[in-house]
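Trainee: no sequence on this one, just coordinates:
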């Protein structure tokens, strides 16, 4: 709340009146951009505005924020993911810090496109990063095929230029309602299959699946049917990757924190930079 200085000659309030006004002001709710502005019927916070969901948002709430990864003898390559939450991104600073790849939120459902997408997607490319786009899934709004087409039509495509990673299906906790979007496990698996099949038909690439093991178990029954085709990007904010969802013997990427040292969620690619390039090239 802004404070205003009084010029000399203005009317002063009595100390009691000023104190009462201050107490009244402190009682007002503080509203931050993107925050819920009303409480639900049960007293819980209202869901955020549609379109504001971002990768890993549910991980902090459901799985917590653990420590940073331990050093490993396995070569890993640092990456970042961003959305409109980060606004205009200082890519040079990220590059200087050692970040070599990036994913940018392009779309959500069939109703949203990231207004910062062009700056974020082209900016990461221009600085030298290998980059790709991701889609935040809302399986309760439209079909997997409809959302895959919306994604491809609005930045989620792929080209064999050595700098473009395959698109990502971000499938995780629902920030707007029930964790599994009101779908049973079989229906959720069918929705994911609808998205990934359509994405492959449109681009010639298998989409990367971003998820958390605990969500995958709850909402798909720990389905093992995607590990042979779709690279895994696992979210776990702790010092180790931990248990992977069924069907994936190894992970391709690991989102290990949502509190990066500069901006965005930070990730490690399971391999050296040449393996990132290999994924880009298909």
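Mentor: Perfect, thanks for sending it. What you are looking at is a predicted structure, and each value in this text was computed from that prediction instead of being measured.
Trainee: going by C-alpha atoms from here, please, whenever you check contacts or count neighbours.
Mentor: Noted.
Trainee: could you grab the helix/strand/coil label for residue 102?
Mentor: strand (DSSP: H, G, I helix; E, B strand; the rest coil).
Trainee: mind listing the helices for the stretch 1-150 of the chain?
Mentor: In the stretch 1-150 of the chain, the helices defined using DSSP state H, counting those that start in this stretch lie at 15-26, 57-63, 91-96, 117-127, 144-153.
Trainee: please compare the first structure with the one that follows:
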């Protein structure tokens, strides 16, 4: 007696046949597969002891996904995930399916297919290329699998991996490659685990992507001891578990990652395929999660390189790499010495040196570098007024601006200033930014009339220099200037105290002069020189004034005149040529013929 499938609806793409005890004749196209698989399932269902083929007993090349029959066995020692959720339908085939009509398979709603490509170290499935071309032509996404035949000979895992890659040649747009683990051929659990890890690592090294592992829960437990090593290596799981509503997941729920593809039956019917066929489900609703992606880089300028995390995706010219789907890749632009990075194009944008992309599709990125061997040049402008500012403008972006390398000095000392730094476009930036084009220094106090100043960029003397983005230091630029020596009474260097009022009149130096009538009202002003001319307005209502220099009183002066007179100079000279302070104060006294006691100041001119 034999077991035969009682067909339900041959056009139902996802419906598996039930197993009933009736006479049967196996289809001539699949003699080996059908008899072996049905026999194993029958033994399991009838409670008989299972006896799988001995290691290496199968004929060369006859292996296929599920050929061990162990996917029919349910065990209790592994994790069963509750529910399945939305899935996408696919199939897997080998030469055992014979000629496949891929147009009908696509019309039956199948979206993807895994094809057997290789077996052992030298066997190639004779239908692989034909099946791949037909499936692709009909819009199915295609992946390839290798039926493993491990043995203890040195280098066996690498040899099988290289044979697989040479035949399957997984490329962007293909499904991730697969290692079909259904035999051990005398290797113990640790040896087989090492063999599988070597195979996966070799394929990753050759292709850039991480292969699936195909296994049943029972097979993984018995052959590897339910190891999580492959899951932790990043290999996704294609689990084979038939006749259940949701699959049992080995290796502690595949180390918490669960299954990605589930082969849920070996006895499916699909239009376009004669006889039994494996039916598969992809977890979720996005095929892209198992599609190999391409990351392309174009590095221009010949003056830098792009590095990556994970490593292996960067280069210094043009390159393209296959990438695991959904991988997050961080790219970093690294200019050569004497060069700088100007910006990204494509999937990365902007000019920041680091860019992060997620490989949910193929990505193309450009990086541009420019060689720079010319140091930046600074142009220094100086203020024309007492409250003005000095500026330093650069002919390229610079960095490293500090209070010690763009400075305003007086008498060898730094002048306290407020700094404003700007980009080439004009907006203000922090002065420690790396894309500065100008710096403006505004003295916190007015310039000292007659004072000697120097505005300096990169003065040296231990100060770190202003540089361009590649480290070329700007040359030292120093511009000397003198603060104005003529000061109107209304300008900032002249400080008034007491009550003053302005008199507008054309004859005055600046169109106005200032008058104070209260005793003790006065002005003071710092200056740098050998003396000053205090330009006053005398008249019949003027009183006496007390002048002092650096706190030393000079003889009182009388500002009385019978008629109002402009431009009268009260000169103080013969002083050392350095910084001084002059002061003039109303005494509140006047000669008897004066009609008042006021004093007036129009302008102060610094001598020297």
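Mentor: Arrived safely. All values reported here derive from a predicted model rather than from experimental measurement.
Trainee: out of the helices of the stretch 1-150 of structure 1, deepest packed?
Mentor: Most buried of these, by mean neighbour count (mean count of other Cα atoms under 10 Å): helix 144-153, with a mean of 22.
Trainee: quick check: that one aligns to which part of structure 2?
Mentor: Using TM-score structural alignment, the residues of structure 2 aligned to helix 144-153 of structure 1 are 157-166.
Trainee: what's the answer for stretch 95-102 of structure 1, then?
Mentor: Using TM-score structural alignment, stretch 95-102 of structure 1 lines up with residues 106-113 of structure 2.
Trainee: got the buried residues for the matching stretch?
Mentor: Applying a neighbour-count criterion of 16 or more other Cα atoms under 10 Å, one finds 106, 108, 109, 110, 111, 112, 113 buried in stretch 106-113 of structure 2.
Trainee: what's the helix or strand for the residue lying closest to residue 528 of structure 2 once chain neighbours are set aside?
Mentor: Nearest residue to residue 528 of structure 2, sequence neighbours excluded (Cα to Cα, 6 or more residues apart in numbering): residue 579, at 4.2 Å. For residue 579 of structure 2, the element it lies in under DSSP states H and E is strand 578-586.
Trainee: summarise which helices and strands that strand is packed against.
Mentor: Identification of packing neighbours for strand 578-586 of structure 2 by 3 or more Cα pairs under 8 Å, 6 or more residues apart in numbering; DSSP states H and E yields strand 522-529, strand 544-549.
Trainee: could you identify the helix or strand that succeeds it?
Mentor: Going down the chain from strand 578-586 of structure 2, the next helix or strand is strand 599-601, by DSSP H and E.
Trainee: onto which residues of structure 1 does that next one map?
Mentor: Using TM-score structural alignment, strand 599-601 of structure 2 corresponds to no residues of structure 1.
Trainee: would you reformat the helices of the stretch 1-150 of structure 1 as CSV and include distance to residue 213 of structure 1?
Mentor: Below are these laid out as CSV (distance: least, Cα to Cα, whole Å):
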stretch, distance to residue 213 of structure 1
helix 15-26, 42
helix 57-63, 10
helix 91-96, 28
helix 117-127, 28
helix 144-153, 21
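Trainee: which one in structure 2 is aligned with residue 79 of structure 1?
Mentor: In structure 2, residue 79 of structure 1 lines up with residue 90, judged by TM-score structural alignment.
Trainee: distance of that match from residue 329 of structure 2?
Mentor: Look at residue 90 of structure 2 and residue 329 of structure 2: by Cα to Cα, to the nearest Å, they are 29 Å apart.
Trainee: so for these two, which sits in the more crowded spot?
Mentor: A direct count of neighbours by other Cα atoms under 10 Å for residue 90 of structure 2 and residue 329 places residue 90 higher, at 26 against 18.
Trainee: which of the three states applies to residue 186 of structure 1?
Mentor: helix.
Trainee: find the nearest non-adjacent residue to the aligned residue in structure 2 for it, please.
Mentor: By TM-score structural alignment, residue 186 of structure 1 lines up with residue 190 in structure 2. Leaving aside its sequence neighbours, residue 190 of structure 2 sits nearest to residue 224 (Cα to Cα, 6+ apart; 6.6 Å).
Trainee: now the helices for structure 2?
Mentor: Along structure 2, counting by DSSP state H, helices occupy 31-45, 102-107, 128-137, 156-168, 189-207, 217-224, 229-232, 250-255.
Trainee: what's the closest of the ones you listed to residue 607 of structure 2?
Mentor: Among the helices of structure 2, the nearest to residue 607 of structure 2 by Cα to Cα is helix 189-207 (83.0 Å).
Trainee: next, the angle helix 156-168 makes with that closest one.
Mentor: Interaxial angle, helix 189-207 of structure 2 versus helix 156-168 (axes from the mean of the first three to the mean of the last three Cα atoms, to 10 degrees): 40 degrees.
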